[in-house]
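# just a sequence and a predicted model for now, questions to come.
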Amino acid sequence: MRLLPENASMKFVNEKFPTCDIALLAGSASRGEDTETSDLDIVIIEDSQRSYRESFILYGWKIEAFIHNYNSYLKQFEIDRSKARPILANMILYSKVLKDNGKLSDIRLMAKEFIENGPPPLSDEFIKASRYFIYDLLDDFVDSKNDEEALLTLNNISLQLSDFILRLNGQWSGRGKGLARALKEFDEKLYYQFFDVLNSYYKFGKKQPFIDFVYDIYKPLGGALFDGYKQNI
């Protein structure tokens, strides 16, 4: 029998981490937006030397547990900052409290400040690399000989491009659903334009709208880069 999300989460914490200091239910289940395929994302903070993640299937749920101590969550913030994906900070800030020893307010303040500070700006080298590799993939898309080649190449470009647009504009990025949501939150008009040009190929087999979109994004940065591009390997 599948328990209600909060009941399952409390049971999990009590059985698996009874001595923890802080326990949080994050993700869609914490917002009442869970579906049949949703899992429970649970953040555990305890006075321990260990930090890790572990997966379980219990009480009719898939459960992802993220176990941190009072140092490791800050280290994870910095890892997330380098990827421009504030995953743990969002989980801590936007979650249901299952257990709190009184220290959660300070940790949430750290998470809030982390998110408000935003990701680091892109370096010139990163931008040059994007100009080189995105256009290399775009050439592959243009020259693709069949749908299979074109689809895989387009999917590859679309993920890198949407991430690049966000990071270029000082925005946090994401992955999966989070990437789409971040792009829409940043610029709704651009979001719909982006998916319109993707669907021009997915639905109608037209490549040019997407090619033009890529050119428009990179034109202010100097467009394609090939001659003279150098990268340490």
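Now that the structure is in, tell me what you want to look at. Numbering: from 1, shown residues only.
# from now on I want contacts and neighbour counts done on CA atoms only, so please keep to that.
Fine.
# and Leu109, which helix or strand is it part of?
Assigned by DSSP states H and E, Leu109 belongs to helix 104-117.
# pull the contacting residues for the residue nearest to the spatial centre of the chain.
Geometric centre of the chain, nearest residue: Gly174, 2.2 Å, by Cα atoms, centre = their mean. Residues counted as contacts of Gly174 (Cα atoms under 8 Å, 6 or more residues apart in numbering) are Ala84, Arg85, Pro86, Ile87, Asp163, Ala180, Ala182.
# ok, the first one touching Trp172?
To tie it back to what came earlier, the one meant is Ala84. Yes. The pair Ala84 / Trp172 is scored as a contact, 5.2 Å apart, by Cα atoms under 8 Å.
# show me which of the contacts of Gly174 are buried.
Buried members of these, counted by 16 or more other Cα atoms under 10 Å: Ala84, Arg85, Pro86, Ile87, Asp163, Ala180, Ala182.
# got the contact list for stretch 139-155?
Leu137, Leu138, Tyr202, Lys207.
# what about the last one, distance to Arg31?
Between Lys207 and Arg31 the distance, using Cα to Cα, to the nearest Å, works out to 39 Å.
# for the second one, same thing?
As defined by Cα to Cα, Leu138 lies at a distance of 39 Å from Arg31.
# re earlier: in strands, which of the contacts of Gly174 fall?
Among the contacts of Gly174, DSSP state E puts none in strands.
# now these in CSV, with distance to Gly60?
As requested, these are arranged in CSV below (distance: Cα to Cα, whole Å):
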residue, distance to Gly60
Ala84, 33
Arg85, 29
Pro86, 29
Ile87, 25
Asp163, 34
Ala180, 29
Ala182, 30
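# and the contacts of the helix holding Leu109?
Contacts to helix 104-117, defined as Cα under 8 Å, 6+ apart, come from residues Ile22, Phe77, Pro86, Ala89, Asn90, Ile92, Leu93.
# here comes the other one, which I'd like you to weigh against the first:
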Amino acid sequence: MALRYPDANLILLAGSVVRQQAKPGSDLDIIVLGSQEAPYRESFLAHDWPVEAFVHTSASLELFCQKDIERRRPSLPQMLSESILIRGDLELAEQVKTRALTQLTAGPKPKTRLELDQARYALTDLLEDFEAQDVDTALFILPQLLSCFFDFFFDSQNLWRASSKWIPREIKKHNPDLHQTLKTAILAFHKENDATLVISLIDRYLTPFGGRLFAGFTLGRDDV
């Protein structure tokens, strides 16, 4: 890494290897700070290891972290917070990690009532489509419905959003009962064509925020 990034002030290792969760084919997540050509991202092999490198200046690192915070998916701050130093100044590395931990601990900005109502409206629309369709059609609605539900769950609980493999991990971490119920509901639909568990689950999480929302929802009118 030192040869590939000779101008780097810091090279940090993050990801599944650091968390001791690596599986065959897992890549090494490398964060490089100080390159004059940054920011950029590249993938390559090093000693037969797949490597994904995120190369930044100090300014771009802060900018990209802030963008992650604003979109409620703090991928880069999470990597920084768990990283270990490969090369560079230990004090600087600790400053970078502390900054990331502070951002993560602060949590996302709470959603406004209007934003939650917009999310309820979108989720209601997908849920009623899913509910009304035959199984063959509902099968293709389910992924988007679940994606919308996951975002609603994280937002309504004021938690960081997750994506891909991190969705079940984060749900299990914060709400083990929901994690188990989701698995049961999804398997019931795929194995038995039974949509009732998915529908009742989403309705249950909508209820504390007013339930399904269609009639009376207005957006963009100044007189409301």
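Yep, that arrived. Bear in mind the structure is a predicted one, so any value in this text is a computation, not a measurement.
# one step back: quick one: map the residue nearest to the centre of structure 1 onto structure 2.
Matched to structure 2 by TM-score structural alignment, Gly174 of structure 1 sits across from Ala162.
# equivalent range in structure 1 for the helix or strand containing Leu114 of structure 2?
For Leu114 of structure 2, the host element (DSSP H and E) is helix 113-132. The aligned range for helix 113-132 of structure 2 in structure 1 is 124-143, by TM-score structural alignment.
# that stretch vs structure 2, average offset?
Compared with structure 2 after fitting, stretch 124-143 of structure 1 deviates on average by 1.4 Å (mean Cα distance after the TM-score superposition for structure 1).
# and the biggest helix by length in structure 1, which residues are buried?
Criterion DSSP state H: the longest helix present in structure 1 is helix 147-168. By neighbour count on 16+ other Cα under 10 Å, the buried set for helix 147-168 of structure 1 is 150-151, 153-154, 157-158, 161-168.
# ok, Gln49 of structure 1 - contacts?
Asn69.
# please repeat the previous calculation with a cut-off of 6 Å.
Applying Cα atoms under 6 Å, 6 or more residues apart in numbering to Gln49 of structure 1 gives no contacts.
# check the secondary structure at it for me.
Following DSSP: H, G, I helix; E, B strand; the rest coil, the label given to Gln49 of structure 1 is coil.
# look up how far Leu74 of structure 1 lies from it.
From Gln49 of structure 1 to Leu74 of structure 1 the distance is 14 Å (Cα to Cα).
# again, but for Phe66 of structure 1
13 Å.
# one more: Ile217 of structure 1?
Ile217 of structure 1 is 34 Å from Leu74 of structure 1, by Cα to Cα.
# more neighbours: these two, which one.
Legend: neighbour count by other Cα atoms under 10 Å for Ile217 of structure 1 and Leu74, higher for Leu74 (18 against 14).
# what does that one correspond to in structure 2?
Under TM-score structural alignment, Leu74 of structure 1 pairs with Glu62 in structure 2.
# helix or strand for its match, which one?
Element membership for Glu62 of structure 2, per DSSP H and E: helix 58-70.
# so how far is that helix off the chain centroid?
For helix 58-70 of structure 2, the separation from the chain centroid amounts to 16 Å (computed by Cα atoms, centre = their mean, to the nearest Å).
# by how much does it deviate from structure 1 on average?
Counting by mean Cα distance after the TM-score superposition for structure 1, helix 58-70 of structure 2 comes out at 1.5 Å.
# hang on, the earlier thing: out of the contacts of helix 104-117 of structure 1, who's nearest Glu36 of structure 1?
The shortest gap between Glu36 of structure 1 and any of the contacts of helix 104-117 of structure 1 belongs to Asn90, at 22.7 Å (Cα to Cα).
# mind checking what that closest one lines up with in structure 2?
Aligned partner of Asn90 of structure 1 by TM-score structural alignment: Gln78.
# tilt between the strand or helix carrying that match and helix 58-70?
If you go by DSSP H and E, Gln78 of structure 2 is part of helix 75-82. When axes from the mean of the first three to the mean of the last three Cα atoms, to 10 degrees is applied, the directions of helix 75-82 of structure 2 and helix 58-70 differ by 110 degrees.
# how big's the offset between helix 75-82 of structure 2 and structure 1?
Relative to structure 1, helix 75-82 of structure 2 is 0.9 Å off (mean Cα distance after the TM-score superposition for structure 1).
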